[in-house]
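K.L.:
Sequence plus predicted model, see below.
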Amino acid sequence: KLHAVGGVCVTASHNPAPWNALKLFNRTGEFIGPTEFRRFDRILTKGRFDLKSAATLGRISTQTGWIEEHIKLVLAAPGISRQAIRNRRFKVVVDAINGAGSSALPELLQRLGVEVIRINCAGDGKFVHEPEPIPTNLRQLGQAVKKHRADLGLACDPDADRLALVDENGRAIGEELTLAIAIMPVLRQKTGATVFNLSTSRVTADVARSLGSKVFLSKVGEANVVRMIRQKRAVIGGEGNGGVIYPACHAGRDSLVAAALVLTALCQRRLSLAQMVETLPVYHAIKTKAALTPRFAKQLQGFGLEAAKLLGRVKVNRQDGLRFDFERGWLQIRTSNTEPIYRLIVETDDKRLTQQLVRQVSGYFK
């Protein structure tokens, strides 16, 4: 909107309070991709900069009102049933962990006629619990939902790009289901392609396909998902960590967009959140990690044969580590971009099978 050449967001996302970082945007408002980052990194590594005088650098200006602008953008997005949400008269508890969503998310909900109960919405950056919006960190929200007899609870991470849900019984339903529910109203309004990363639960792909969508899987990372959304002209996409990307609004993960779409889905289906979860396919996933060993690269090369023994007929995807899809589920092994570890995700339709495969695969890489 300002025709800027780029942007910087100061955030460490869901990481603990001692950490901070910079997220870099290009002129289109999207996170810079690997190619752009390598160019940027080369400049930093060389340490030689063309210095400019203060007179030629431009000017610094402080602008306000951008939360209101963003709320207007979300409210105007196609597929969001504003009147239906108002008519439903939801009562919602919001836990913004005192982060960037502390005023924005409650204000959006109030504009939709929602009765909002705020916890941890001071906006002072003081985390009262671990900031990642996963079930183990949402106990306070669950208790508040039950105490206030709310319809549901919404939790975002510190920079408000991920959304997790707590049902009317105070149960955190798992961040994977946010995306599965959020895509429903978009695909009901307009059938089109969807893009999810390779670590996203199969339940989301199942929901998308049931609504006539062709599903594409990208490498992990928001920039990778956005790039494929552009390439495939997808109508919606995201990541299974609660990150919803709705390009009709903007090309980035957004908890406000996710919240509006989830409430729309509940209105369209005339269900509570717990009832909505009951309609979804059931899978059992385990996510684990382990330290890399000197033998890991060689072991990974030979794992294809081992996977065939364990899983039977498989479809292999090598975009991001190794992912094997088989009749009853899938598993993925990928190295971390930030730590000397590998991550293993196993998801199947049977809890015992998932546990068994985690033991077998972990044993192979010891």
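P.N.:
Arrived safely, thanks for sending.
K.L.:
alpha carbons only for contacts and neighbour counts from here, please
P.N.:
OK.
K.L.:
name the element residue 220 belongs to?
P.N.:
If you go by DSSP states H and E, residue 220 is not part of any helix or strand.
K.L.:
OK, contacts around it?
P.N.:
197-199, 239, 320 (Cα atoms under 8 Å, 6 or more residues apart in numbering).
K.L.:
can you check residue 151 too?
P.N.:
90-92, 145, 167-168, 272-273.
K.L.:
for those, which one is nearest residue 287?
P.N.:
The shortest approach to residue 287 among those belongs to residue 167, at 22.7 Å (Cα to Cα).
K.L.:
give me every residue that touches that closest one.
P.N.:
142, 145, 151-153, 173, 272-274.
K.L.:
coming back round to it: export the contacts of residue 220 to TSV and tack on secondary structure and distance to residue 76?
P.N.:
Listed next are those as TSV, based on DSSP: H, G, I helix; E, B strand; the rest coil; distance: Cα to Cα, whole Å:
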residue	secondary structure	distance to residue 76
197	strand	27
198	coil	30
199	coil	31
239	strand	23
320	coil	35
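K.L.:
Now tabulate the residues you listed in JSON lines and tack on distance to residue 260 and neighbour count.
P.N.:
Output for the contacts of residue 220, formatted as JSON lines (distance: Cα to Cα, whole Å; neighbours: other Cα atoms under 10 Å):
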{"residue": "197", "distance to residue 260": "22", "neighbour count": "21"}
{"residue": "198", "distance to residue 260": "25", "neighbour count": "24"}
{"residue": "199", "distance to residue 260": "24", "neighbour count": "27"}
{"residue": "239", "distance to residue 260": "17", "neighbour count": "28"}
{"residue": "320", "distance to residue 260": "31", "neighbour count": "16"}
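K.L.:
try this one side by side with the last:
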Amino acid sequence: MKAFKAYDIRGEYGKDLNKEMVYRIGYFLPQVLPMKEILIGRDVRLSSDEMFEALSEGLRDAGVDVADAGLTTTPMVYWGTGKYGFDASIMITASHNPKNHNGLKVSAKNVLPVGYDNGLKKLESLVDSDTKVEKKDKGQIRKLNMKPDYLEFLNQYKKDYSGLKLAIDFSNGMASLFSKDLFGDQYVALNEKADGTFPGHEPNPLEPENQEQIKEAVKKHHADLGIIFDGDADRVMFIDEKGNFISPDLIIALFAHFFLKDTTKKEKVVHDIRTSKAVGEYLSKFNAETVIWRVGRAYGATKLREVDGIYGGELAGHYYFRDFYYSDSGLLASLIMLNITDDFKKQGKTVSQLIHEISSYANTGEVNFRIEEKQKAMDAVVSYFKKQETPTAYYDFDGYRLEFPDWWFNIRPSNTEPYLRFLAEAKSQKLLDEKTQQVFEILKSFTA
């Protein structure tokens, strides 16, 4: 079934997902995850209410009680799952996808991510089977307002930001639920009203065209920092005071100034396989051990928990925190970033200066190649460079990452599409151009 992905269930509503399928997902989920009561939140997409009705009906027909949290951010559902001890939770959202899409993010007890490898595959099989629904004693449904408690939690990280000029793009998404509570009136607001038609721009802050408004606002209003959230507020990205987009992996390094500056304990920080080598080099100054792992919340959050890391992050703008049930939160990450920005402004340092101190590597960014024979193409690239020089580090999960003294690359397959994703970094632009040209030549024979 097309909607079942590696990390969640997601697709075009009415095509890849419909209310009958969502009902069956609700009905069969208790056969995958044992539960008596489940927490459900939803975003503001136009199909979210219908999906909630179908999902909760299926769950209740399976004898499960439902706690209806109403409109929430995805991280708010994660937090509520852990805080109130729910057996499981579901967030109805398509995150950063277009407005006609929707989906389901599933978590088990203790906020454990449920992906295709640990539950969704079995659920897909049940939903797609001929197994008929046999209704049990109907579960109850109750309203649950988590906002006051959640806000109290977030306020622990909030400080006086009156010395900062801010521009914030809420992408007409769920971060707007907390706009005034967390940021007061001390910011230039863009696309602040939650609106499932996303009139400002698509709620994907990684796409350059969706960054144009916030970049312009930062420059126009001489802001110290620009913040842009995705649709369900589990991701956040930042713009420096010059209006430049900051590569989200570099923020992982910057967070050391919040989490690691006053500790002598050797903490672990998790990052994905695409993360700049500069991040590990910078974190070593804080006595931190970096752990490289696979892309995606189902893997990143699980690995952070496994190694008991203090925090972690991804190139896609997810940031995970030990004190947030090892889960990701865009709002929490933004508060931490504001703390750091404010501290350094008082010392006369700008965000762009901080980022420059972290990395001077030349970077390709992630490049996509349409290739059907993904494994053969990856093996050809890896074989070519291993013959040229012995790698100083080699990782063979989530594709491959090969590191050499002056450059490194990651090549990995898309989980859902016929694409190879390639990223490289080098100590000079000339070396980067030379190496990437060699990669592109190898991949030419595999491109569709």
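P.N.:
Nice, thanks for sending it over. These numbers come from a predicted model, not from an experiment.
K.L.:
Quick check: TM-score for this pair?
P.N.:
TM-score for the superposed chains, counting by TM-score structural alignment, normalised by the length of structure 1: 0.89, backed by 353 aligned residues with a Cα RMSD of 2.2 Å.
K.L.:
re the thing from before, just the contacts of residue 151 of structure 1: which are in strands?
P.N.:
91-92 (DSSP state E).
K.L.:
Mapping onto structure 2, list which of the contacts of residue 151 of structure 1 remain contacts.
P.N.:
Compared against structure 2 with both residues aligned by TM-score structural alignment, their matches' Cα atoms under 8 Å, the contacts of residue 151 of structure 1 retain 90-92, 145, 167-168, 272-273.
K.L.:
got these as TSV, with distance to residue 299 of structure 1 columns?
P.N.:
Below are those laid out as TSV (distance: Cα to Cα, whole Å):
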residue	distance to residue 299 of structure 1
90	52
91	52
92	49
145	47
167	42
168	46
272	47
273	43
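K.L.:
Tell me which two in the residues you listed are the farthest apart.
P.N.:
Among these, 145 and 272 lie farthest apart (Cα to Cα), at 13.4 Å.
K.L.:
In terms of neighbours, single out the busier of the two.
P.N.:
Between residue 145 of structure 1 and residue 272, counting by other Cα atoms under 10 Å, residue 145 is the more crowded of the two (26 against 17).
K.L.:
mind checking what the more buried one lines up with in structure 2?
P.N.:
Structural alignment places residue 145 of structure 1 opposite residue 218 in structure 2 (criterion: TM-score structural alignment).
K.L.:
Please verify my assumption that that match contacts residue 167.
P.N.:
Yes - contact between residue 218 of structure 2 and residue 167 holds when scored by Cα atoms under 8 Å: they sit 5.9 Å apart.
K.L.:
shared neighbours, those two?
P.N.:
225-226.
K.L.:
And the residue sitting furthest away from the middle of structure 2, how far from residue 23 of structure 2?
P.N.:
Distance from the C-alpha centroid of structure 2, by Cα atoms, centre = their mean, peaks at residue 137 (37.6 Å). Counting by Cα to Cα, to the nearest Å, the gap between residue 137 of structure 2 and residue 23 of structure 2 amounts to 16 Å.
K.L.:
Repeat that for residue 230 of structure 2.
P.N.:
Going from residue 230 of structure 2 to residue 23 of structure 2 by Cα to Cα gives 27 Å.
K.L.:
When those two are compared, which one has more neighbours?
P.N.:
Remark: of residue 230 of structure 2 and residue 23, residue 230 carries more neighbours, 26 against 21, as counted by other Cα under 10 Å.
K.L.:
The more buried one matches what in structure 1?
P.N.:
Using TM-score structural alignment, residue 230 of structure 2 pairs with residue 157 in structure 1.
K.L.:
That match and residue 132 of structure 1: what is the separation?
P.N.:
The gap separating residue 157 of structure 1 from residue 132 of structure 1 is 6 Å, by Cα to Cα.
K.L.:
Spatially central, which residue of structure 2 would that be?
P.N.:
residue 318 (3.3 Å).
K.L.:
thought it was touching residue 234?
P.N.:
Yes - using Cα under 8 Å, residue 318 of structure 2 makes contact with residue 234 at a distance of 6.6 Å.
K.L.:
Now list whatever residues contact both of these two.
P.N.:
Residues touching both residue 318 of structure 2 and residue 234 (Cα under 8 Å, 6+ apart): 328-330.
K.L.:
Return the member of those nearest to residue 300 of structure 2.
P.N.:
residue 328 (9.4 Å).
K.L.:
And residue 278 of structure 1? What does it align with in structure 2?
P.N.:
Checking TM-score structural alignment: residue 278 of structure 1 goes with residue 356.
K.L.:
Make sure its match is indeed in a strand.
P.N.:
No - assignment of residue 356 of structure 2 by DSSP: H, G, I helix; E, B strand; the rest coil gives helix, placing it outside any strand.
K.L.:
Now do it against residue 349 of structure 2, distance only.
P.N.:
Here the criterion is Cα to Cα. By it, residue 356 of structure 2 lies 11 Å from residue 349 of structure 2.
K.L.:
residue boundaries of the helices in the stretch 151-300 of structure 2?
P.N.:
Ranges of helices in the stretch 151-300 of structure 2, per DSSP state H, counting those that start in this stretch, are 179-183, 208-220, 248-254, 256-259, 277-283, 297-307.
K.L.:
With respect to residue 11 of structure 2, which of these lies nearest?
P.N.:
Across the helices of the stretch 151-300 of structure 2, closest to residue 11 of structure 2 is helix 297-307 (Cα to Cα), at 17.9 Å.
K.L.:
Tell me the residues of structure 1 aligned with that closest one.
P.N.:
With TM-score structural alignment as the criterion, helix 297-307 of structure 2 aligns to 222-232.
K.L.:
what's the average distance of the matching stretch to structure 2?
P.N.:
Once fitted to structure 2, stretch 222-232 of structure 1 is off its aligned match by 1.1 Å on average (mean Cα distance after the TM-score superposition for structure 1).
K.L.:
Show residues contacting that stretch.
P.N.:
30-33, 193-197, 218-219, 235-239, 245, 251-253.
K.L.:
switch to 10 Å and redo it
P.N.:
If you take Cα atoms under 10 Å, 6 or more residues apart in numbering as the criterion, stretch 222-232 of structure 1 is touched by 25, 30-34, 192-198, 214-219, 233-239, 243-247, 251-253.
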